[in-house]
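**Student:** I would like to see how this sequence folds:
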Amino acid sequence: MHKVRGIHHITAMAGHPQRNLEFYTGVLGLRLVKVTVNFDDPETYHFYYGDGLGQPGTILTFFPWQRALAGRAGVHQVAIISLAIPLESLGYWMHRLMEKGVGYEGPQRREILGPHGLEEVRVLTLRDPDGIVVELVAASGVPAIQHWAGAPVPEECAVRGLFAAQMWVLRAEPSVRLLEGLGYRVLGQVDAITYLGPSEEEPSLGRIEVRETDQFMAAKGGVGTVHHVAFRVPDDETQQALREQLQRQGVRVTAVQDRQYFRSVYFREPGGVLFEIATDTPGFTHDESFEQLGTSLRLPAWLEPVRAQIMQKLPAIPYATPLPAQTPGQVSAASSEE
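**Tutor:** Just a heads-up that it's a prediction; the model follows:
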């Protein structure tokens, strides 16, 4: 059976690019792994953040539109992004957020449904500079990541990846059924939230929480909102099989789009949330070495002839600093929490 392997990335819309960079790299300690442009609007940046190598499952991406109107979170949209941190790092993160002047709520003790039943986690809830709700979920058993030299957060405390995305819909059942068809399994339901996780062979991250609610207005796209959530597949064959499966179910799916670092198809699930299925390959070292990730503006071949014009339109930003040579394949055992 062809199935997705969890979340590949989440894409959202931001305002000022510098504020976005400072928050996600300077506060949360993610690595800027790619600076490119919105292929459909080349006068807008597209930032990719993740672990040291930009592995699928760790990636947050943003379109910063300085002059765009603010959006509104609501139904038909992913409303909450949850990032995993090691349980033992909770105190570090409370101190770091206070030191950086970032307000937060918590830590809240929360029982959630995971692959092995009820799990107790601690949650810090904050908002990014544009108002997107970001949760830091302190949990045991979080997986290893690829760290990198010069990271602003110690390896033992670093964000481990995308814990979950919470989507708000008017009726949960059709959305849950579609996710099951993609390979997710229902972990259970608590109150109005249905918890789903990737298949048993996959890590415990990359979960989806489907909240059924009629207490919120419809979402309005714009700055400070999530644009879409992308699910990961290992190859083009799996993507094509899932695309055909969705089409047989009457879902309108786009043709394959070449996003330079992965290939994508898009569709709206029954609750109105925009989904993407993205390949793990070729990855972010397709056009930059591990050490050079995020250090320059990368453009696809068809935009290179107009690079000068594009750069004139884009606001100046500080790029990442090149890293000393190292072996990206090595992942420290200290990154894995028992």
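
**Student:** alpha carbons only for contacts and neighbour counts from here, please
**Tutor:** Noted.

**Student:** The longest helix along the chain packs against which elements?
**Tutor:** With secondary structure taken from DSSP state H, the chain has its longest helix at helix 236-248. Applying 3 or more Cα pairs under 8 Å, 6 or more residues apart in numbering; DSSP states H and E, we find helix 236-248 packed against strand 274-279.

**Student:** which other residues reach the strand it packs on?
**Tutor:** 4, 8, 77, 227-236, 239, 262-269 (Cα atoms under 8 Å, 6 or more residues apart in numbering).

**Student:** Go ahead and name everything in contact with stretch 181-194.
**Tutor:** Applying Cα under 8 Å, 6+ apart, the external contacts of stretch 181-194 come out as 2-6, 113-115, 117, 172, 176, 179-180, 195-199, 209-213, 242.

**Student:** Mind giving me the PyMOL command for buried ones among the residues you listed?
**Tutor:** In PyMOL, the members of the contacts of stretch 181-194 classed as buried (16 or more other Cα atoms under 10 Å) are selected with the following command:
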select buried, resi 3+4+5+6+113+114+115+172+176+179+180+195+196+197+198+199+209+210+211+212+213+242
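
**Student:** Out of the contacts of stretch 181-194, name the ones that lie in helices.
**Tutor:** 172, 176, 179-180, 242.

**Student:** related to what we said a few turns ago, filter the contacts of strand 274-279 down to the buried ones.
**Tutor:** 4, 8, 77, 227-233, 236, 239, 262-267, 269.

**Student:** Here is the second sequence; please produce its structure so I can put it next to the first one:
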Amino acid sequence: MLNQIKGLHHVTSMASDARRNNEFFTRKLGLRRVKKTVNFDAPDVYHLYYADEFGTPGSVMTYFPFPDIGKGRHGVGEVGTTVFSVPEGTLGYWEKRFADEGVSGVARETSFGEKRLTFTGPDGDSFALVEDKADSRAPWIKGGVPGDEAIRGFHSVALRLKDGGATEELLKFMGYEEVDKSGNVRRLAIENGNGADVVDIESLPGAGFANLGAGSVHHVAFAVEDRARQLEVRKALVDTGYGVTPVIDRDYFWAIYFRTPGGVLFEVSTNEPGFDRDEDTAHLGETLKLPTQHQHLRPYLEQHLQKLED
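**Tutor:** Model prediction:
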């Protein structure tokens, strides 16, 4: 069993409109946009990062807003719900805020003994807030949400799979342990993590497969401290039979990718070098940052990319 992984690093999803996506996460959820860059493989598409003040691993929600992309179809073989952590006793605040902001799909529920508020994003993305009194992570406090109510980071992701058994074994190999079960959902968690420590696996043998599009999660990334630990994880996965990509420089972290038995794309990302490598912490996410190979496109991109509110 591996011990290098320390919880979630980031979750990356698809969107259909950059301006609407930016407004939802910065204005309605009160997160900080910590980076405004472009997709490495499609530089005419933004890659937007939302997080806490520093872009701390375990708090980073990222998006590829492909203009006018078709809406995704939810099903098995995907991350079904992305769950954020909020302080105990704050769901009432968020319920009112969502009503005032016109957020859809809002409902209260209890899962694994935790109070939750489910809601949907602008493209039908599935989200939830969970009250967690033990979460001591510091929030971003300049996004219009008071610090006592603000999002702390991720609580968990919920994988929706036709058969969760093989993916559960993979997560156990990665250092997770089963800590609870409720119906057809198994909960796994990692000890001594970064606060974003939980993965739920929902098995739905009769459900149809998901189709990637706007509102779909593209991949979920797990955090390791540095490149040395990442290489250890990569070797262990390859030795176990997984097809893992070479290490890829993503400017703000180093990444490897592999497909799980259940069909979900996993990434393992380093905590280094971080989002302040090319911007001062006080000004994260304010200017368009481009990968080296796309610098020559700056005049075109600055003219053609959709303008975003700061």
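
**Student:** TM between them?
**Tutor:** Once superposed, chain against chain, the TM-score is 0.96 (TM-score structural alignment, normalised by the length of structure 2); 309 aligned residues with a Cα RMSD of 1.3 Å.

**Student:** circling back: so after the longest helix of structure 1, what's the next helix or strand?
**Tutor:** strand 257-258 (DSSP states H and E).

**Student:** From the rest of the structure, what touches that following strand?
**Tutor:** By Cα under 8 Å, 6+ apart, the list of residues contacting strand 257-258 of structure 1 from outside reads 263-265.

**Student:** what sits against residue 104 of structure 2?
**Tutor:** Contacts of residue 104 of structure 2 by Cα under 8 Å, 6+ apart are 98, 119-121.

**Student:** Of these, just say which sits nearest to residue 146 of structure 2.
**Tutor:** residue 98 (14.6 Å; Cα to Cα).

**Student:** wait, isn't that closest one in contact with residue 28?
**Tutor:** Yes: counting by Cα atoms under 8 Å, residue 98 of structure 2 touches residue 28, with 7.5 Å between them.

**Student:** so how far is residue 127 of structure 2 from the closest residue to residue 72 of structure 2 other than its chain neighbours?
**Tutor:** Among residues not flanking residue 72 of structure 2 along the chain, residue 213 sits closest, at 3.6 Å (Cα to Cα, 6 or more residues apart in numbering). Distance, residue 213 of structure 2 to residue 127 of structure 2, using Cα to Cα, to the nearest Å: 16 Å.

**Student:** residue contacts, the aligned partner of residue 133 of structure 1 in structure 2?
**Tutor:** Here residue 133 of structure 1 is matched to residue 126 in structure 2, going by TM-score structural alignment. Residues near residue 126 of structure 2 by Cα under 8 Å, 6+ apart: 80-82, 118-120, 215.

**Student:** returning to what we had before: show only the entries of the contacts of strand 274-279 of structure 1 found in strands.
**Tutor:** Using DSSP state E, the members of those that fall in strands are 8, 77, 227-233, 263-268.

**Student:** contacts for the longest helix of structure 1?
**Tutor:** Identification of contacts with helix 236-248 of structure 1 by Cα under 8 Å, 6+ apart yields 2-3, 182, 233, 252-253, 263, 265, 277-279.

**Student:** average distance between that helix and structure 2?
**Tutor:** For helix 236-248 of structure 1, the mean deviation from structure 2 after alignment is 0.7 Å (mean Cα distance after the TM-score superposition for structure 1).

**Student:** Show where that helix falls in structure 2, residue numbers please.
**Tutor:** So helix 236-248 of structure 1 sits over residues 227-239 in structure 2, by TM-score structural alignment.

**Student:** Distance from the matching stretch to the middle of the chain?
**Tutor:** Taking the mean of its C-alpha atoms, stretch 227-239 of structure 2 sits 22 Å from the chain's own mean (Cα atoms, centre = their mean, to the nearest Å).

**Student:** May I see the buried residues of it?
**Tutor:** Going by 16+ other Cα under 10 Å, stretch 227-239 of structure 2 has these buried residues: 227, 229-231, 233-234, 236-237.

**Student:** Output those in TSV; the columns should cover distance to residue 280 of structure 2.
**Tutor:** Below are the buried residues of stretch 227-239 of structure 2 laid out as TSV (distance: Cα to Cα, whole Å):
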residue	distance to residue 280 of structure 2
227	23
229	27
230	26
231	29
233	31
234	32
236	36
237	36
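
**Student:** Looking at the residues you listed, which is nearest residue 286 of structure 2?
**Tutor:** Using Cα to Cα, the buried residues of stretch 227-239 of structure 2 come closest to residue 286 of structure 2 at residue 227, 27.8 Å.

**Student:** State the distance from the closest one to residue 268 of structure 2.
**Tutor:** Taking Cα to Cα, one finds residue 227 of structure 2 at 10 Å from residue 268 of structure 2.

**Student:** repeat for residue 108 of structure 2
**Tutor:** Between residue 108 of structure 2 and residue 268 of structure 2 the distance, using Cα to Cα, works out to 32 Å.
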